[in-house]
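[1] Predicted coordinates and the sequence they were generated for:
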Amino acid sequence: MRILLTGSTGQVGNALLSTLQRLDHNEIIAPQRAQMDLSNPDQVRQLIQDIKPDLIINPAAYTAVDKAEAEANLAQTINGDIPSIMAEEIKKIGGALIHYSTDYVFDGSKHAEDGSLIAYTEEDQTAPINVYGKTKLAGEQAIIASNCNHLILRTSWVYSTFGKNFLLTMLRLANEREELKIVNDQWGAPTWAGWIAQATTDIVSQWQTASMSQDWWKEYGGTYNFTSGGTTNWCGFAQEIMRQADVKRLLKKNAPVVLGIPSTDYPTPAKRPVNSILSSDKLRDKFGIQPPAWQDALAACLEPINN
């Protein structure tokens, strides 16, 4: 099987480059930006036509949430237009597309009568509240409208020991400061890029086991929530990072005190949803994949640092 993997220099793409290589009988093509510039739709279309992949896996995205407010056109090109082109071209080939989306397609207002937060399911109404979320939703809608074989995997709060992310920022600040103030009124599930890659590879393996059947997509294709298990807020995530890093002796000094603050004390150009909790029941029921608790995934992510 010929796999076209985008974004191999990003967190999820980098992890996928490793996990996909564990599968047998695959040719993985992971072009660099010079060969596949996602701000250049014509180049992307031509590359797909030249490669003729059986499967496109697209973790690449414009992910600078705040910057997107001022660069809406570029964000739309990368997050909305490019997935549309991928879907159009892969349908012509008769292949399939695995595309990653985000919790930010929701407005974060879902709650019970008592005010407690309720996890979003795949059937809930989308209503993004920032440019990033709107452009990611545009990509989802274009893929669905194309009627190509596809999986849309919605994840949240992605981190790893590669690239730029909340985990690495916290580990850096831990060695620089005595106290950290982190937002505590936005809720979700931190999700390790390594788990995303392994779970995706498991799904690809299931398709291969089914002899890459077109009928397989009728049964399993569609949109799935794709996050770790459990719920926390950004302050809770930071506190757990400090706790685990301290236990594993990854810090150069004592861990800083982590204090929670409301998001109003840390204004940003883009609004963030209060509730980013996604139910992964459909993922478990369809593919037999049980997401790890977010604390366990964090421990697995940090383990190689300690060796």
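    Yes, it's here.
[2] CA only for contacts and neighbour counts going forward, please
    Will do.
[3] Which secondary structure state is assigned to the closest residue to Ile129 other than its chain neighbours?
    Spatial nearest neighbour of Ile129, excluding adjacent residues (Cα to Cα, 6 or more residues apart in numbering): Asp107 at 5.6 Å. When classified by DSSP: H, G, I helix; E, B strand; the rest coil, Asp107 comes out as coil.
[4] Look up how far Gln186 lies from Asp107.
    According to Cα to Cα, to the nearest Å, Asp107 and Gln186 sit 12 Å apart.
[5] related to what we said a few turns ago, for the residue nearest to Ile129, give its distance to Ala75.
    19 Å.
[6] higher neighbour count, those two?
    A count of neighbours by other Cα atoms under 10 Å puts Ala75 above the other of Asp107 and Ala75, at 26 against 20.
[7] Can you name the next helix or strand after the strand or helix carrying the more buried one?
    In the assignment (DSSP states H and E), Ala75 maps to helix 72-76. Counting by DSSP H and E, the next helix or strand C-terminal to helix 72-76 is helix 82-93.
[8] structure B:
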Amino acid sequence: MGGGPLAGRRPVRRARPHAGRRFDHARTEHRHELVLPAARHHRRRTRSTHRHLRHGHHRRRSGSGIVTVSRILVTGGASGIGAAIARHWANLGHDVTITDVNDEAGRDLASSLGCTYVRLDVRNEEAWREFASGHETFDVAFLNAGVSTGDLVFGNPDTSPFTSFDLAAYRRTLGVNVDGVVFGVAHLAPAMVARGSGDIVVTASMASLYPIPPDPIYGLSKHAVSGFVKSLAPALVERGVCLSAICPFFVDTPLVPKEQQAQIRETGFDILTVDRVVEAAQMAVAERQAGAHWVIFPGAPIARHPDPTLG
């Protein structure tokens, strides 16, 4: 297989745990940032014309040369992490499609970036079917749409979430966070498999890997997404499609209100910027490790979470 949708990337491969390496959040004082290969490759691409363009790509002239353009999809792209991912890839000259249910913000962002906005409720399987049938194959899909229950209660002495169980919030959280990923993969992967290449990067969470007592329903949804990615990735990688996940700590987005960010900081942890999450998304596409979970934690380099079941 001839690499991924961005020229110069590594061939798709199964993720393997790093021998002798443990992920330790506490020991971050001597760590250094990683140099991301995707950024280097892009600089090389803009200096010369590609001789070979894979199916699904087209060429666009920029001020520094001809750039191979990939078709990028970002769900939940109107704000927060999704908007930052969309902005990053659009600024690199790629053909970006943003989906969301916040039409005003989505259209404004798409207009400012020169990309496409499409309304899509990721909870709706039929909407996914119509979306996929009406669009060309994407080279990279960032399944980023996500919500919480809105009931984070740091410091609340009542530790039982079911004293105020909200069925609507439960359905919405699982609908967006779980169904949105499953339906997205179900309707995007077949075209990628038919072409023999493609990347799907799911925005999971640190809550995919560790407990999150203040919001157990959110934790449930993100653990489900993690299990889905790990379970399906081996089958997709055999057909040239890399499925992986990024797992950020709390990020400075509307999903985490400012008062909750302040409470998190009081516990001794910092809040991630969206730019750090974009770096992880970029790394997931560049490294192409099937089933990998890329962890983004304050003060630490982006690292793949060790998992002996992969590989």
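    Alright, I've got the coordinates. No experiment lies behind these values; they were computed from the predicted model shown.
[9] Relative to the whole chain's centre, how far out is the helix holding Ala75 of structure 1?
    Put simply, helix 72-76 of structure 1 sits 19 Å off its chain's centre (Cα atoms, centre = their mean, to the nearest Å).
[10] what's it in contact with?
    Ser39, Tyr62, Ala68, Val131, Tyr132, Thr135, Lys136, Ala138 (Cα atoms under 8 Å, 6 or more residues apart in numbering).
[11] For stretch 221-233 of structure 2, buried residues please.
    Buried positions in stretch 221-233 of structure 2, judged by neighbour count with 16 or more other Cα atoms under 10 Å: Ser221, Lys222, His223, Ala224, Val225, Ser226, Phe228, Val229, Lys230, Leu232, Ala233.
[12] In JSON lines, list the residues you listed along with secondary structure.
    Shown next, in JSON lines, are those (three-state DSSP):
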{"residue": "Ser221", "secondary structure": "helix"}
{"residue": "Lys222", "secondary structure": "helix"}
{"residue": "His223", "secondary structure": "helix"}
{"residue": "Ala224", "secondary structure": "helix"}
{"residue": "Val225", "secondary structure": "helix"}
{"residue": "Ser226", "secondary structure": "helix"}
{"residue": "Phe228", "secondary structure": "helix"}
{"residue": "Val229", "secondary structure": "helix"}
{"residue": "Lys230", "secondary structure": "helix"}
{"residue": "Leu232", "secondary structure": "helix"}
{"residue": "Ala233", "secondary structure": "helix"}
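[13] nearest to Lys258 of structure 2, of the residues you listed?
    Nearest to Lys258 of structure 2 among the buried residues of stretch 221-233 of structure 2 is Lys222, at 22.2 Å by Cα to Cα.
[14] Contacts only, for that closest one.
    So Lys222 of structure 2 contacts Asn177, Val178, Ala204, Ser205, Ala207, Ser208 (Cα under 8 Å, 6+ apart).
[15] so how far is Phe106 of structure 1 from whatever residue of structure 1 lines up with it?
    By TM-score structural alignment, Lys222 of structure 2 lines up with Lys136 in structure 1. The gap separating Lys136 of structure 1 from Phe106 of structure 1 is 11 Å, by Cα to Cα.
[16] now do Asn130 of structure 1
    Relative to Phe106 of structure 1, and taking Cα to Cα, Asn130 of structure 1 is found at 10 Å.
[17] Of the two, which one has the most company?
    Neighbours were counted for Asn130 of structure 1 and for Phe106 using other Cα under 10 Å; Phe106 has more, 26 against 22.
[18] hang on, the more buried one packs against Pro128?
    Yes: in this structure, Phe106 of structure 1 is within contact of Pro128 by Cα atoms under 8 Å, at 4.9 Å.
[19] Report the secondary structure state of Tyr218 of structure 2.
    Tyr218 of structure 2 - assigned by three-state DSSP - is helix.
[20] so what's it closest to, chain neighbours aside?
    Here the residue nearest Tyr218 of structure 2, using Cα to Cα, 6+ apart, is Ser148, at 5.6 Å.
[21] What lines up with that neighbour in structure 1?
    Residue pairing (TM-score structural alignment): Ser148 of structure 2 is matched to Thr63 of structure 1.
[22] repeat for Asp252 of structure 2
    Matched by TM-score structural alignment, Asp252 of structure 2 corresponds to Tyr159 in structure 1.
[23] One more: Ala292 of structure 2?
    Alignment note (TM-score structural alignment): Ala292 of structure 2 maps to Thr223 of structure 1.
[24] Its match in helix, strand or coil?
    Three-state call for Thr223 of structure 1 (three-state DSSP): strand.
[25] Neighbours of it, how many?
    22.
[26] these two touch, right, it and Ile144?
    No: in this structure, Thr223 of structure 1 is not within contact of Ile144 by Cα under 8 Å, at 9.1 Å.
[27] Could you find the closest non-adjacent residue to the aligned residue in structure 1 for Thr75 of structure 2?
    Under the alignment (TM-score structural alignment), Thr75 of structure 2 pairs with Thr6 in structure 1. Spatial nearest neighbour of Thr6 of structure 1, chain neighbours left out: Asn58 (5.1 Å); criterion: Cα to Cα, 6+ apart.
[28] ditto for Val237 of structure 2
    Counting by Cα to Cα, 6+ apart, the residue nearest Val237 of structure 2 is Ala290, at 6.3 Å.
[29] residues touching the one you found, list them.
    Contacts for Ala290 of structure 2 (Cα under 8 Å, 6+ apart) come out as Val12, Arg13, Arg14, Ala15, Ala233, Pro234, Val237, Cys242, Leu243, Ser244.
[30] What distance do you get for it to Thr203 of structure 2?
    Distance from Ala290 of structure 2 to Thr203 of structure 2, by Cα to Cα: 15 Å.
[31] Next: Val193 of structure 2.
    Going from Val193 of structure 2 to Thr203 of structure 2 by Cα to Cα gives 21 Å.
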